[in-house]
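Novice: Show me the folded form of this:
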Amino acid sequence: MNELNLETSPYLLQHAGNPVEWKAWNPKSLATAKENNKLIIISIGYSACHWCHVMEHESFENQEVAQVMNTHFTPIKVDREERPDVDAVYMKAIQIMTGRGGWPLNIVTLPDGRPVWGGTYLKKEEWIESLNQLQELYQSTPEKMIDYAEKLHQGIQEIGFIKNDNPETEVNQNVLKFLVEKWKKSFDMEFGGIARAPKFMMPNNYQFLLRYGYQTKDTDLLDFVNLTLTKMAYGGLFDTVDGGFSRYSVDMKWHIPHFEKMLYDNGQLVSLYSDAYKLTKNPLYKEVIEKTLHFIEKELMNPEGGFYSALDADSLNSDNQLQEGAFYVWKIPELKAILKEDFDLFSQLFNCNSFGLWEEENYVLIQNQTLESIAEENKIPVSELQTKKVFWENLLYNEREKRPKPRLDDKCLTSWNAIMLKGYVDAYKALGNQKYLDIALQNAHFIIKNLWTSDGNLFHNYKNGKSSINGYLEDYCFVIAAFISLYEATLNEKWLHDAKRLMDYSLDHFYDDKKSLFAFTSNLDEALITTHYETEDNVIPASNSVMAKNILQLSIYFNNSYYEQVSHQMLLAILPGIDYPSAFSNWMDLALNHSEQNKELAVCGELALEYCTKINNLYIPNIVLAGSQKKSTLPFLDSRYSNQETLFYLCKNKTCLMPNTDYQQIINDLIK
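Specialist: Take a look at the predicted model:
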């Protein structure tokens, strides 16, 4: 019997009507496989995954396929977003077996969960043939399969660790220069990003490169980051009509997206564009921030203040068939009917030509020239073209809203909510819009109310008033980071104390002092076939790199030498062995936090919040900021408050200058 109707995950519910007798990942399902001595099929995907939908339609809805799967296997369907721990372990397995990965991720394992075979998307005939061969092998010569599983299991346990043969005791800042120079060789100097397709945004990469370029005064690097952010903002990766970024571009020029919109991408990109706006004051970046947050509030916010996970890549087309990108693309006759006499100028701006053509006469809107250059060519004021652009986008938005919308993944994930929360805080810091801070605070209270228990642990998921999965390290690290950011924006020390409580819980239940890293799963959870330590930064930075940054910042606020020691040891476990810089950019950013350039600033007095708001509006990535409008017992602020005047304490390496009352002098000292 298919048991997925008992689940809340939209992805699992999509498969609840399959003839395949799917089970969810849980101890009961795994025990059943052992009892029946059946191989397990573990099929992993997510609700917005286009090729997951294709394989479901071709295979999992097919009676012939279901017969094979139900007779000889225990089929288990996994939502990778709900169970990133399961996904991470079996992704390692397929990378060892095939040298690549992706979703849908289909793994066949022994009844004890050790993998023996893996693939991604397979056509129906390939899938049936593979399963039949595996079943025959398991029946005829199980010892061969068991021997292979043992060797593969050993490889899974070893993969992912950087072997550091020369342990160091100090952070070598010169490593960063070498890694950045190596990284530059892969830059795409025409469209930005890395010179390959598909192109993922990798926001953390550009957070680091922006900061490194700023701190080293590398104008070429800053120009490259701004080129990348500009080209990404020009569309079609960015939805200029209604805001929000898709997950990645299938081509080199950021044009044709894989059309799903993920919460975690947009949260990080808002933070990135907010930092870039602070530095450049580029109005395009402000437009991106405002449009994206409007999209999030309108499409991905639930009534309780939580954020939903994603919009699907697929939507119904004019033939009432699910089709990738159907909601977003345009045909020329349709555009002409909407835009009338403005079509020619519109088509010049948004490339209704060979540059903007996708397939089957469908166009995805993309700029490749500035408004200034197009306005000059057409001998019209830039302000007039800007006004027209806004008007055209409103016309298209109203027309597009008549179409069937992409399917919504309406579960809330703690880690992704925290990433988006921080995006709102960073936008507030950059633009000063109080609404952004209000939404961030509303989401923080949603997390506290629904996802943080009285026992001290976080849950990972929430839907329909129900949370069922114990939190992973990614939930703790991003909530802590978001709460620290809320403190910086509000100076409400509650957020720091909440962050510290979560950090202490993490040290108790996730930290492995022998490896100087945090495990991805709590020691209270049922163990998988191997322990996963997430160290590589990807489309989301590694939970260990985020945690190492958090604990260093908290060490300063709470004058906690043990916290500082943990962060230092974590960095030294990773930094000397880095070879591929884009996979460790957040660790490299952490290394900058350990440099001589990093400073701490305490602002104490009645005007502390006013001054901290001004400082938050500036791009100064190398400071830890604290402040208080009253006496504080926070160790970093203790005995520093004066009711006579607002004092600035600038510190470095636990040594502070004499308090200063001159705000501009402090700013000059920070940015010199």
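Novice: all contacts plus neighbour counts: C-alpha atoms, from now on.
Specialist: Will do.
Novice: Spit out the contact partners of Asn26.
Specialist: When contacts are counted by C-alpha atoms under 8 Å, 6 or more residues apart in numbering, Asn26 is found next to no other residue.
Novice: cool, and the one 3 residues further on?
Specialist: With contact taken as C-alpha under 8 Å, 6+ apart, Ser29 is in contact with Lys23, Ile76.
Novice: now the one 10 residues further on
Specialist: Listed by C-alpha under 8 Å, 6+ apart, the contact partners of Leu39 are Ala33, His72, Phe73, Thr74, Val108, Thr109, Leu110, Pro111, Gln135.
Novice: Figure out the helix or strand that the fifth one lives in.
Specialist: Same thing as Val108. Using DSSP states H and E, Val108 sits in strand 105-109.
Novice: same question, the first one
Specialist: Following DSSP H and E, one finds Ala33 within helix 27-36.
Novice: now swap in the last one and tell me
Specialist: Of the helices and strands defined by DSSP H and E, Gln135 is found in helix 124-140.
Novice: Quick one: distance of that helix to the chain centre.
Specialist: Helix 124-140 has its C-alpha centroid displaced from the chain centroid by 37 Å (C-alpha atoms, centre = their mean, to the nearest Å).
Novice: For it, buried residues please.
Specialist: For helix 124-140, the buried set under the neighbour-count rule, 16 or more other C-alpha atoms under 10 Å, comprises Lys124, Trp127, Ile128, Ser130, Leu131, Leu134, Gln135, Tyr138.
Novice: for stretch 97-108, same thing?
Specialist: By neighbour count on 16+ other C-alpha under 10 Å, the buried set for stretch 97-108 is Met97, Gly101, Trp103, Pro104, Leu105, Asn106, Ile107, Val108.
Novice: what distance separates it from the centre of its chain?
Specialist: Averaged C-alpha coordinates place stretch 97-108 at 21 Å from its chain's average position (C-alpha atoms, centre = their mean).
Novice: Give me the contact list for it.
Specialist: By C-alpha under 8 Å, 6+ apart, stretch 97-108 touches 39-45, 49, 51-52, 55, 90-91, 94-95, 115-121.
Novice: Same question for stretch 665-672.
Specialist: The set of residues external to stretch 665-672 that reach it, using C-alpha under 8 Å, 6+ apart, is Lys599, Ile620, Phe648, Leu650, Asn660.
Novice: can we see that at 7 Å?
Specialist: Taking contacts as C-alpha atoms under 7 Å, 6 or more residues apart in numbering, the residues outside stretch 665-672 that touch it are Ile620.
Novice: Same question for it: list its buried residues.
Specialist: Result for stretch 665-672 [16+ other C-alpha under 10 Å]: buried residues Ile666, Leu670.
Novice: now stretch 353-365
Specialist: For stretch 353-365, the neighbour count (16+ other C-alpha under 10 Å) marks Phe355, Gly356, Leu357, Trp358, Asn362, Tyr363, Val364, Leu365 as buried.
Novice: Let's compare: structure for the following, please.
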Amino acid sequence: MIHLNLLRFETSPYLLQHAHNPVEWHAWNDETLAKAIASNKMLLISIGYSACHWCHVMERESFEDRHVASLMNEHFLCIKVDREERPDVDQLYMQAAHLISGRGGWPLNAFALPDGSPFYAATYFPKSNWIDLLTQLAMLWQQEPATIRNAADQITTGIRAGSQSPAAAGHSGSAGLRVPVESSATGPPLSLQQFDELYTHYRHRIDFRYGGEKRAPKFPMPSMWEYLLHFHHNTKHEEALTAINSTLINMARGGIYDHLGGGFARYSTDERWHVPHFEKMLYDNAQLVTLYAHAFQCTGYALYRDVVHETLGFVERELMAEGGGFYAALDADSEGEEGRFYVWKEQEIDAVLGPDAAVFKEVYQVSTEGNWEHGINILLRKNTIKLHAGNHGFSQPDFELHLRGLRRRLLEHRSTRVRPGLDDKILCSWNALMVRAFLVASKAVCNENLSYAQAMHYRTIGLQQLDFLLTTFVQNDGGLKRNFKSGRQATIDGMLDDYAFLISALTEAYQTVFDERYLNVAQQLTEYCMTHFLDQTEGFFFYTHQRTTGLVARMKELNDNVIPSSNSEMAHNLLTLGTLLDIPRYRILARTMVEKMAAEIEKNIYYHSNWGRLALLLVEGPVEVALAGPEYAEWAQQLHRRYLPQVILTASAAESQLPLLKHKHFGSKTRGFICKKQLCGEPLNSVAKLLEQLD
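Specialist: From the prediction side, this is the model:
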């Protein structure tokens, strides 16, 4: 008899994967929480995501076992949570795990009182240990419930204390919004000298040989390298650029990068980026496309441009939904083995490529013994294409063309394999990140001699997908929903990251095509956040809407991680919109937020890198560039090719009501204007003069 639990009514692929477990899983919702209180059962909250390898392992070992399921069903009300759909739930119970053990990860298994107050949380358990834990907790609940309640009180108190802003927790900065006016005399939150000292303190953690940090496993952490790229731009610090290039080149050559299909795996298990954890996440690839595009603007390295093209090719081919939107992830596993879809034995390559195999194997480190385990090879490069081309008597362009043909043949063969599982939910925040990636890429590679048509293709996709997000996720009350799948109605209210990254995508779209409609929507969403998410006392935004129920604490996301924090992204948005629309209260709030985070930035830039970028921008203040006249698009294209992180750009062919464009049009002539610190220079009559002043 096939078992079905309540998860069969959900849309999340991760929850649906557990719909046939003998565990009586419930989804996280008000009805489930009311049922827990009525039954006085402890909550067992198991949190994971569809591409998580160890989540699948624990399901096979424990959740599909009828004896284990009977223990879980008898003593607990069991809730399954997709952390990508409900990051608010994940954040709360992950904080509990860190308070209890100092570590966290997925699968995350949290135990809580019927009201949701956590008293224990940990990660993966082998089956025997899991049974022992369930038995002990059931006995403790029956015999010493006060012990469990006391533990829950302590942990809940710790969570609530941890959700305060740095100022409220006793760090530097004044609580509340008490800056009545904006003053050009106000100094930056951090000085350029402090940023130099920050780099000096951080540099010992950089792996200059292989890139990234000196650690394993290694995560790409795009926000950190975006920060260092901006730092290099401001200071011309050459060692910082060396660290960036070492990281991006080694990642692009390593096994973490899919050399046949494009795109990056989630992280590397070793220090050299050779052996990945093979899941491919939408949010990683979105941010890495943006990073490589910015690095290409800065350095002109063709490798970075190629990574952008290949990764966006992967996204279009494998993650873009036919009806609109981007899917969330590809699993690490296929046919029950991690990475099986992506790896090769030497004889497979010989069979597909025949006489051409020798060259390919030399370039991509393929051998009989294998470069991983059990004679298996992960495709990776150690040397430059130029070196290999010279060894074989080819010009570099001819050799690259030959390799491209070999990769295409292997990709076609690979496509006949059993594919990894696809997580086909569409999330607002992650989609917004990818929309921005397409738009940034369209600007970076826009060269009339090389990639103009491809750049316009990226722009078209970015704008089409942005319109899909606005149509799908914006609700009648002006707020957002978070999730969408298979045409079914979204069920989860948008969280702060949904707003923050969608607003960011909208401002990117405006600065790409200068359609003021995007600014209007961005302002509407920002005002919605100010009303429903902003903590008026502390001056930061809560992660959840004020109407959200069921959580024992309302959290604030402040630390930047693999994805920048929603508060740091909102601060960027407030500065950008406040500048474009001349709204002082936006700019004041952005500056105030950074000021309150200044001590945290100095303490640990790695987990405050997006805050650091904004603080860097405030050292000299943003540079406002206005292009007015019929040739504004051609002028903008020249700016778009350059890495100009300090520039906030506005443009129009005819008179506009936008503050930065008022009274700046001269009939048939195109002019450029540069404004900084409330001071504007003379009109510039050529884009060359404009670029000269910006450089």
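Novice: need the next SSE after the helix holding Gln135 of the first structure, C-terminal direction.
Specialist: helix 142-158.
Novice: Relative to the second structure, which residues correspond to that following helix?
Specialist: Residues 145-161 of the second structure are where helix 142-158 of the first structure lands when matched by TM-score structural alignment.
Novice: so where's the longest helix in the second structure?
Specialist: helix 452-473 (DSSP state H).
Novice: post-alignment, the helix or strand following that helix versus the first structure, mean distance?
Specialist: With elements assigned by DSSP H and E, the helix or strand that comes after helix 452-473 of the second structure is strand 483-484. Taken over the aligned residues, the distance from strand 483-484 of the second structure to the first structure averages 0.4 Å (mean C-alpha distance after the TM-score superposition for the first structure).
Novice: what packs against strand 483-484 of the second structure?
Specialist: For strand 483-484 of the second structure, the contact count by 3 or more C-alpha pairs under 7 Å, 6 or more residues apart in numbering; DSSP states H and E identifies strand 426-427 as packing neighbours.
Novice: Run through who's touching the strand it packs on.
Specialist: Applying C-alpha under 7 Å, 6+ apart, the external contacts of strand 426-427 of the second structure come out as Gly325, Phe326, Tyr327, Ala328, Arg482, Asn483, Phe484, Lys485.
Novice: Compare the residues you listed and tell me which is most surrounded.
Specialist: The most neighbours of any of the contacts of strand 426-427 of the second structure, using other C-alpha atoms under 10 Å, belong to Gly325, which has 28 neighbours.
Novice: doesn't Gln465 make contact with that residue?
Specialist: Yes - the criterion here is C-alpha atoms under 7 Å, and Gly325 of the second structure meets it with Gln465 at 6.0 Å.
Novice: residues touching Glu362 of the second structure, list them.
Specialist: With contact taken as C-alpha under 7 Å, 6+ apart, Glu362 of the second structure is in contact with no other residue.
Novice: Now do the same for it: its match in the first structure.
Specialist: So, by TM-score structural alignment, Glu362 of the second structure is matched to Gln348.
Novice: once aligned to the second structure, how far is the helix or strand encompassing its match on average?
Specialist: For Gln348 of the first structure, the element it lies in under DSSP H and E is helix 343-350. Taken over the aligned residues, the distance from helix 343-350 of the first structure to the second structure averages 1.7 Å (mean C-alpha distance after the TM-score superposition for the first structure).
Novice: List the buried residues of that helix.
Specialist: For helix 343-350 of the first structure, the buried set under the neighbour-count rule, 16+ other C-alpha under 10 Å, comprises Phe343, Leu345, Phe346, Ser347, Leu349, Phe350.
Novice: Looking at those, spot the one nearest Glu150 of the first structure.
Specialist: Phe350 (55.3 Å; C-alpha to C-alpha).
Novice: Can you tell me the closest non-neighbouring residue to the alignment partner in the second structure of Trp495 of the first structure?
Specialist: Trp495 of the first structure maps onto Tyr518 in the second structure, with residues paired by TM-score structural alignment. Distance criterion C-alpha to C-alpha, 6 or more residues apart in numbering; nearest residue to Tyr518 of the second structure, sequence neighbours excluded, is Leu506 at 5.3 Å.
Novice: which element is the counterpart of that neighbour in the first structure on?
Specialist: Under the alignment (TM-score structural alignment), Leu506 of the second structure pairs with Phe483 of the first structure. Using DSSP H and E, Phe483 of the first structure sits within helix 473-490.
Novice: So which elements touch that helix?
Specialist: helix 414-431, helix 494-509, helix 543-557.
Novice: Single out the most deeply packed of those.
Specialist: helix 414-431 (a mean of 28; mean count of other C-alpha atoms under 10 Å).
Novice: Tell me the residues of the second structure aligned with it.
Specialist: Taking TM-score structural alignment as the measure, the second structure aligns residues 428-445 with helix 414-431 of the first structure.
Novice: Which residues does the matching stretch contact?
Specialist: Taking C-alpha under 7 Å, 6+ apart as the rule, stretch 428-445 of the second structure contacts 282-283, 286-287, 289-290, 293, 297, 325-326, 451, 455-456, 458-459, 462, 465-466, 469, 482-483, 497-498, 501-502, 505, 508-509, 640-641.
Novice: Separate out the buried members of these.
Specialist: With burial judged by 16+ other C-alpha under 10 Å, the buried subset of the contacts of stretch 428-445 of the second structure is 282-283, 286-287, 289-290, 293, 297, 325-326, 451, 455-456, 458-459, 462, 465-466, 469, 482-483, 497-498, 501-502, 505, 508-509, 640-641.
Novice: Confirm that Ser315 of the first structure sits in a helix.
Specialist: No - counting by DSSP: H, G, I helix; E, B strand; the rest coil, Ser315 of the first structure is located in no helix; its state is strand.
Novice: Skipping its backbone neighbours, what lies nearest the corresponding residue of the second structure for it in space?
Specialist: Under the alignment defined by TM-score structural alignment, Ser315 of the first structure is paired with Ser334 of the second structure. Spatially, and ignoring its direct neighbours in sequence, Ser334 of the second structure is nearest to Pro420 (4.6 Å; C-alpha to C-alpha, 6+ apart).
Novice: Tell me the secondary structure at the one you found.
Specialist: Here Pro420 of the second structure is recorded as coil under three-state DSSP.
Novice: OK, contacts around it?
Specialist: Pro420 of the second structure makes contacts with Leu330, Asp331, Ala332, Asp333, Ser334, Phe341, as judged by C-alpha under 7 Å, 6+ apart.
Novice: neighbours of the third one, just the number please.
Specialist: Residues near Ala332 of the second structure, counting by other C-alpha under 10 Å, number 28.
Novice: sorry, back to before: looking at the buried residues of helix 124-140 of the first structure, which is nearest Leu210 of the first structure?
Specialist: Distance to Leu210 of the first structure across those (C-alpha to C-alpha) is lowest for Trp127, with 45.4 Å.
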